[in-house]
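Trainee: have a look; sequence and predicted model below, questions after that.
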Amino acid sequence: MRVMVATQAVNSHLYNIVPMAWALRAAGHEVCVATQPNLLEEAKRTGLTAVAVGDELPAARGELDTADTPYGLTHDITETDPATLTAEYIRGVFADYTSVVCEYSSNQAVLDDLVEFGRAWRPDLLLWDAHTYAGSVASRALGIADARMLPAPDHWARLRTRFLELTGGGSGDDDPLAGYFGEKLAKYGCAFDESVVFGRATIDPLPSWLGIPVEPNHWPVRHIPYSGPSVIPAWLRKEPRRRRVCLTLGQTRRSLGSAVGDNDDRAPAVAFLEALASLDVEIVATLNASQIPAGTSIPDNVRLFDYLPLNALLPSCAAVIHYGGMGTVNVAVAHGVPQLSIPGNIWGERGIMQAVSAQGAGLIADPDNLVEKLREILDNDSFRESALRIRDEMLSRPSPRDLVPQLESLAALATA
């Protein structure tokens, strides 16, 4: 069969879906990645065929400030307080996130090109990144099966489920999510139903202990770390002389920059390095020029790299410091590495790290106690033991290859 993969132009979202795409390719199926032009070269570097859709994803949205809520919106899609999550509040979430986030990441131009390419290429299945809803709409316009793959906790489906419970199955015209997708679908002669939000199947590489409710046709899968093609340097093949700690701010922040309100990573990155200079550890920091000002004095215990694949680096690390993004969390889980985070505010990073901490595999820090919290992790074997336990839980899941027959059946049913 032919499989079209749709993802927004964010590296971490592409990397999350590549192992599943390659499992399909290795099973003999044709696979083509459809993404915006500014991720096209990276998509080609995966070894898969790629096609550009829509216009470039803007690198900056300076008016979006994440000080209080993700993307600076009035409502927070990661909100969990039952008292706050009224039907009216969730309507506000849907109105905010469809009009700003959906239109920013995969707008009408992306959707039109997905449908146009699909009509020419005639795929049997559309596998879409679960934050790239143009993929869901396109699959219905093409009349083919679809499945979504979660790159982060499924707050869309969580809030949709609560909204339906509160409103008794929706609220007619007063339903911003149904209205948004209904308008998109009407252009292609299709109507909205709840499968547009939930997908006809959900492939979930996230740890079960994140605690997000699961919906029908939920398929857990083992997370397979992928960081793009790379060469492992000679020094990384040797045992470190001191305990090694990775410091990374994540691919998503690099990809989106001020689009998510993180207008300047330079000050915190430099402050982190200065604070960590007092420890008898080797710090390997993956920071680029935009995150380290020219002329910055780098401490003696720091190795600074623009980029290193975490999949190659983390097996040698005693801990990893990051902002709480799901991509980095999943790689750390896969390698059994304890985690320390000063959480960001893009997609519920604090909640993610609270779940990691509850598993005993990490801690949440702030800039003032970063060194103290890192010492606690390094000096307490229980963090490593817990990290290895949750790694083993992930390893017990089906591999992407194991899910291929289910996707084949899904496509066959749609064709029938």
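Mentor: It's in. Numbers count the residues shown, from 1 in each chain.

Trainee: can we go C-alpha only for contacts and neighbour counts from here?
Mentor: Noted.

Trainee: residue 389 belongs to a helix, doesn't it?
Mentor: Yes. With DSSP: H, G, I helix; E, B strand; the rest coil as the criterion, residue 389 is located in a helix.

Trainee: neighbours of it, how many?
Mentor: Neighbour count of residue 389, defined by other CA atoms under 10 Å: 17.

Trainee: just residue 299 next, same as before
Mentor: Residue 299, neighbours per other CA under 10 Å, totals 16.

Trainee: comparison target below:
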Amino acid sequence: MRVLCTVSGWPAHWFPMVPLGWALQAAGHEVRVACPPGQAAAVAAAGLVPAPVLGELDMTFMLRYANLWAARSGAWPYPWPPLHPLTGDPVDPATFDLDAFAETAKRRIATETGTGFAAALDHARRFRPDLVLHDRLSADGLLAAKVLDIPAVAHLWGPVGTAEPDPELYPLPVDYTRAFPRHGVGELTADALRYVVDPCPPGLQPPIRGDRLDVRYQPYNGPGGPGDPMPPGDRPRVCVVWSNSMSRMYGDGAYLVPLVVRALAGMDVDVVLPAHPEDRDRLGELPGRVRVLAATPLHLLLPGCAAVIHHGGAGCAMTALAAGVPQLALTFGAEQRTIGARISATGAGLDLAGHLADEDGIRAAVGALLDDPRYAGAAGELAGRNAERPSAAQLATTLAELAAVPVA
């Protein structure tokens, strides 16, 4: 079987697909990953074969643009202004001509999506896949599968599904190019998603359209080793992990690591903090119980941790889930809020609105995670449910059977 994967320009969106790509390759199937050129090195580092032909649709640009519309409608909750989609400078929504900029934005988005649609279709015609696997925002693969009349399988990256009632969580990009109807395969709507791989265990599964394909969540957080070994200590260890993309999307006020460190400084805990080099200077002087590490795959850091604090990203939440570690999500944006709330609803963690969090609230939440055994118990139960789910190897067999069935 030949499998064409298509991935968008945000690694966290397609990293959950990597173990399935390994399983397909290990089973003898030929796997090719069509990606934006900016993702080719990361795809190759994951041990998969890149085809860097898709458009470079900048997800930071897209989210900043959406934030401007939120501000215009009164739905921007933060006490600082949104950012200009191109420059990243703060924007006054009252004076910014969003209608004029919208034309520029639509042309930019249409150019990149049009490039991706055409390239994916051309590559698929030459590669002749039996099945397409795509992340939720990579509609390039969905178009190719529809035109070639082969199964298309969307892969979720966490507990946000394809049938969410919140319009901010719409699962697909906008087809400004009208490529889908031009190729005679209908409109690009959520109803086009027939098969959906869901890595979430029972109790966390999001609403989806179509057929749900279950798989165990196996963390892949990028290449790398564990760094310097951390000997066990007498105090509970808390991991603080934060994406520097939050500042690029929501502004400097969304970089909460200094606030979190100050909150934890008053607690009897050890803190492990993986930090990007560009963020190290922003941390200032740190307490002695804080150990800063170079970027390290999160799944290598969490064993031995009593809690983890993060921004509500799916990769952080799902990796903590698989490790059975209670988590505190300090969230910004609709997707992060949803993920944080859904983890909290399982009893395996807590969530706070990032722009409202303060030192006292963070200390109280972390104290609850450490002192109340129900959180550790729920986190362990969720990890157990995850471990019982079908492996990537089992799902690879299911996909091969699916590809052998003519599309209805």
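Mentor: On my side now, so go ahead. Keep in mind it's a predicted model, so treat the numbers as computed, not measured.

Trainee: after superposition, what is the TM-score?
Mentor: Overlay of the two chains. TM-score (TM-score structural alignment, normalised by the length of the second structure): 0.81; 371 aligned residues with a CA RMSD of 3.3 Å.

Trainee: what about residue 126 of the second structure, which SS state?
Mentor: Applying three-state DSSP: residue 126 of the second structure is helix.

Trainee: any idea what it aligns with in the first structure?
Mentor: Matched to the first structure by TM-score structural alignment, residue 126 of the second structure sits across from residue 120.

Trainee: how near is that match to residue 389 of the first structure?
Mentor: 47 Å (CA to CA, to the nearest Å).

Trainee: tell me where the stretch 101-250 of the first structure has helices.
Mentor: Counting by DSSP state H, counting those that start in this stretch, one finds helices in the stretch 101-250 of the first structure at the ranges 103-105, 108-121, 134-142, 155-167, 176-186, 195-198.

Trainee: okay if I get those helices as TSV plus distance to residue 223 of the first structure and mean neighbour count?
Mentor: Formatted as TSV, the helices of the stretch 101-250 of the first structure follow (distance: least, CA to CA, whole Å; neighbours: other CA atoms under 10 Å):
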stretch	distance to residue 223 of the first structure	mean neighbour count
helix 103-105	24	17
helix 108-121	27	18
helix 134-142	22	26
helix 155-167	19	17
helix 176-186	30	18
helix 195-198	20	19
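
Trainee: of all these, which lies closest to residue 315 of the first structure?
Mentor: Taking CA to CA, helix 155-167 is the member of the helices of the stretch 101-250 of the first structure nearest to residue 315 of the first structure, at 30.5 Å.

Trainee: what is the closest one packed up against?
Mentor: helix 87-96, helix 195-198 (3 or more CA pairs under 8 Å, 6 or more residues apart in numbering; DSSP states H and E).

Trainee: ok, which of the ones you listed comes nearest residue 279 of the first structure?
Mentor: Judging these by CA to CA, what sits closest to residue 279 of the first structure is helix 87-96, at 43.3 Å.

Trainee: buried ones in the closest one?
Mentor: 87, 89, 90, 91, 92, 93, 94, 95, 96 (16 or more other CA atoms under 10 Å).

Trainee: what stretch of the first structure does stretch 321-333 of the second structure fall on?
Mentor: Under TM-score structural alignment, stretch 321-333 of the second structure corresponds to residues 333-345 of the first structure.

Trainee: counterpart of residue 143 of the second structure in the first structure?
Mentor: If you follow residue 143 of the second structure across to the first structure using TM-score structural alignment, you land on residue 137.

Trainee: how far away is the residue nearest to its match when sequence neighbours are not counted from residue 52 of the first structure?
Mentor: Leaving aside its chain neighbours, residue 137 of the first structure sits nearest to residue 185 (6.3 Å; criterion: CA to CA, 6 or more residues apart in numbering). Taking CA to CA as the criterion, residue 185 of the first structure is separated from residue 52 of the first structure by 22 Å.

Trainee: count of neighbours near residue 232 of the second structure?
Mentor: With other CA under 10 Å as criterion, residue 232 of the second structure counts 10.

Trainee: kindly report the same for residue 75 of the second structure.
Mentor: Based on other CA under 10 Å, the number of other residues close to residue 75 of the second structure is 11.

Trainee: kindly report the same for residue 209 of the second structure.
Mentor: Residues near residue 209 of the second structure, counting by other CA under 10 Å: 16.

Trainee: check contacts around it.
Mentor: Residues in contact with residue 209 of the second structure, defined by CA atoms under 8 Å, 6 or more residues apart in numbering, are 162, 163, 190, 191, 193, 194, 196.

Trainee: rerun at 10 Å
Mentor: Listed by CA atoms under 10 Å, 6 or more residues apart in numbering, the contact partners of residue 209 of the second structure are 161, 162, 163, 164, 190, 191, 192, 193, 194, 195, 196.
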